[in-house]
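[1] structure for this input, please:
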Amino acid sequence: MPHAVVFDTDGVLLDSAVVHAAAWKTAFDAFLAEVREARGTPGPPDADGTRGTEGAPGARGTGEPGTSTAPPPAFPPASPPAPPDLAPFDEDADYRRHVDGKSRFDGAEAFLTARGIRLPPGHPDDPPGHDTVWAVAARKEAAFQDALAAAPLAAFPDAAEALTHLHALRIPCAAVSASRHARELLRATGLTPLLATVVDGVDTARLGLPGKPDPALFLHAAGLLGTGPGDAAVVEDALAGVRAGHRGGFRLVVGVDRTPDGRGAAVLRAEGADRVVPDLMTLVRSVWGEIR
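    Alright, predicted model coming up:
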C-alpha cells in the first residue's frame, strides 16, 4: 500500500480540464483559420456540408475538371511534403492526445507538430499571436484568463472528501500541475490546507524540470513528501501523466476516467495505469479502506 499520493490537479482535483480545452480551441482555431486564409484553403464544412469553391481543385486550360494543358515533366517530380492538417481543434481527442497535462509551450508545440506545422519557438514574453509557438501559447493563456474572469473554477465534489480521508489516515498528499495557475486555484477552491505540498508550473520553470511524460515533476513532488516512487502513488487523468508515472517507477499509477461511459479507461491502461477509477473515493476506499 502506498504511503504517499501525488495527485494531478486539472481534471483530477479541479474541474478545469474542460476550461483548458476550450481555451486551447480558441487559440488553435484562430491560428488555423489564419493559416487557411493565408493559403487560400477552404475552411470546415458549412451547415449544408459544402465548403465553397475557394482553393478547390478545378479546370485549368481546357475547362474540363481535373485536366491541364501543361506538358508532362521530363522526370517524375519529387513528392511534395504533405500539406498541414488545418481541421479545427477537437476538444476531446486533440486535447487528450496532444496538450492535456503539458505546459502551454509543450502543448502548443505538440499539437502544431502533429498537424504538420512548424513555427519558431519565440520567447515566453511573446504577445498572443500566430508567428511563434509562444505566441500561440499566449493566445491560449489569454483565453483561459478570460474564462476564469467569467466564471470561477470549482473542485470536483469528491476531491475534498478524498483528501480529507487520506489526511485522517496520515497519508501525505501533493498536487502537481504544469499550469502556473494551479496554486492559486487550489487555494481558491479550499483544497490547499489538505495538501502537504503543491508543485505547479511556476516551480517547474524555476527548477528547470522537464514536462510530462518525463516523470521529473512527480519525482520532485514525491521527494517533497519525504518518499520515493517505490512508496508513492500517482493519480492522473492525462495520458502524458499516466505515462510519466509509469516511467517514474511509482508503486501505483492510477488513471481517473470521469467520462460517463468510461471510454477513456482502455487507453489509460494502455499508457501504463495499474488501475482506472471513475472517481477519487473509489480509489481511496479500494486501496486505503475506511477510516477506523
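[2] when you work out contacts or count neighbours from here on, use the C-alpha atoms and nothing else.
    Noted.
[3] in the protein, which spans are helices?
    With DSSP state H, the ranges of helices along the chain come out as 17-39, 93-94, 104-114, 133-150, 157-168, 182-188, 201-207, 216-224, 239-247, 265-270, 280-287.
[4] also this sequence, please, to line up against the first:
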Amino acid sequence: MPVLRAVLFDLDGVLTPTAEIHMRAWERLFAPYCTAHGLAPYTAADYFASIDGKPRYDGVATFLVSRGVELPRGEASDAPGEGTVCALGNRKDEIVNRMFAEEGIAPYPGSVRFLDDVTRAGAAVAVVSSSRNTPAVLAAAGLADRFAVVVDGNVAAREHIAGKPAPDTYLRAAELLGVPAAEAVVVEDALSGVQAGAAGGFGLVLGVDRGVGAAALHAHGADVVVTDLGDLDATVLDRPRVATDAAAAAPTEGGDA
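    Below you'll find the model as predicted:
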C-alpha cells in the first residue's frame, strides 16, 4: 500500500489551463480600471503577487491594496461594477464565464495521465479550488465524474471555511476522503496553494510551475516542482515530505530549481 493514500488537486493551472483564461480575465478587468483611475498599470506580476490561488473577492481586495485603493467589501449579491470589492469580483466572474463559453476548456494531457496513474494505484482523489466555477469547469473538461469530493469556493462559503493560503479547504477535502493530512498529497501551481499545503502538515506538496517560478514555489512550501504532472507517476505516493526535503533544495523534475 502506498505511504500516501490521497491526492488533492487544485483545478486552475493544475488540471485545466483555466488559469490562463483567468489571468486574461483579470487583465481585462484591471487594465482598464487602472487606466481610468490613474493607477500604475496592471501586469502579469500582479496576478501572481495578489490574485493567484485566492478566493475571487480576496484577490480583488489584495490587488486594490497594492494600488492604495480602499473600497467597501460589499455583498456577493452586488451587481457587476466598480463600487465595491464584490462588484468588481462579480464583473470579473462575468468576464471569465463569457470566455469559458467562447473558448472551451480542455484538461492538461499530462495531468490526466498523472490522475489516471495515481487512481489506478488506489489513491483517493479530490479537487480543492477557490473558484466558484469549479463544477462548470470540471464538466466542460470531462472530469466531473472523476472526483467524488470537490471542495471549492461554493463549499468554502457555505461551510465558512477559510480560503488559501490557509490550509482549511485542503484539510476539509482530506477529512471527506477519510485520509489524514500526513497521508495526502497537495498538488498546486499557486504560491498561496503551496503555502496551504505546507501549513496543513500534508505528506507531500507538489508544485506545478505554470509561470510563477520553481524557486518561488519551493520557497513557499513545495517539496517537489515540475512543469508538467505527466513527468510524474504513482511512485510519488511513496515519497512523503520527510524523504523529499533534500530534493526541495536540488534541481527538480521541471529543470529550473
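[5] thinking again about what came up before, of the helices of the first structure, which is nearest Gly122 of the first structure?
    The closest of these to Gly122 of the first structure is helix 133-150. By CA to CA, the value is 5.6 Å.
[6] counting contacts, what elements does that closest one pack onto?
    Where contact means 3 or more CA pairs under 8 Å, 6 or more residues apart in numbering; DSSP states H and E, helix 133-150 of the first structure is packed against helix 17-39, helix 104-114.
[7] can I get those helices in a markdown table with distance to Ala222 of the first structure and mean neighbour count?
    Compiled in a markdown table, those are given as follows (distance: least, CA to CA, whole Å; neighbours: other CA atoms under 10 Å):
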| stretch | distance to Ala222 of the first structure | mean neighbour count |
| --- | --- | --- |
| helix 17-39 | 23 | 19 |
| helix 104-114 | 23 | 19 |
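[8] in a markdown table, list the helices of the first structure along with distance to Pro124 of the first structure.
    Compiled in a markdown table, the helices of the first structure are given as follows (distance: least, CA to CA, whole Å):
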| stretch | distance to Pro124 of the first structure |
| --- | --- |
| helix 17-39 | 16 |
| helix 93-94 | 23 |
| helix 104-114 | 9 |
| helix 133-150 | 6 |
| helix 157-168 | 33 |
| helix 182-188 | 19 |
| helix 201-207 | 11 |
| helix 216-224 | 20 |
| helix 239-247 | 23 |
| helix 265-270 | 32 |
| helix 280-287 | 35 |
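[9] Gly241 of the first structure pairs with which position in the second structure?
    The alignment partner of Gly241 of the first structure in the second structure, by TM-score structural alignment, is Gly193.
[10] my read: its match touches Gly53, true?
    Yes: using CA atoms under 8 Å as the test, Gly193 of the second structure is close enough to Gly53 to be in contact (6.1 Å).
[11] what about the two, which has more around it?
    Gly193 (32 against 28; other CA atoms under 10 Å).
[12] show me the contacts for that one.
    Applying CA atoms under 8 Å, 6 or more residues apart in numbering to Gly193 of the second structure gives the contacts 10, 53, 164-165.
[13] need the helices and strands packed on helix 133-150 of the first structure in JSON lines with distance to Val254 of the first structure, can you?
    Converted to JSON lines, these look like this (distance: least, CA to CA, whole Å):
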{"stretch": "helix 17-39", "distance to Val254 of the first structure": "18"}
{"stretch": "helix 104-114", "distance to Val254 of the first structure": "22"}
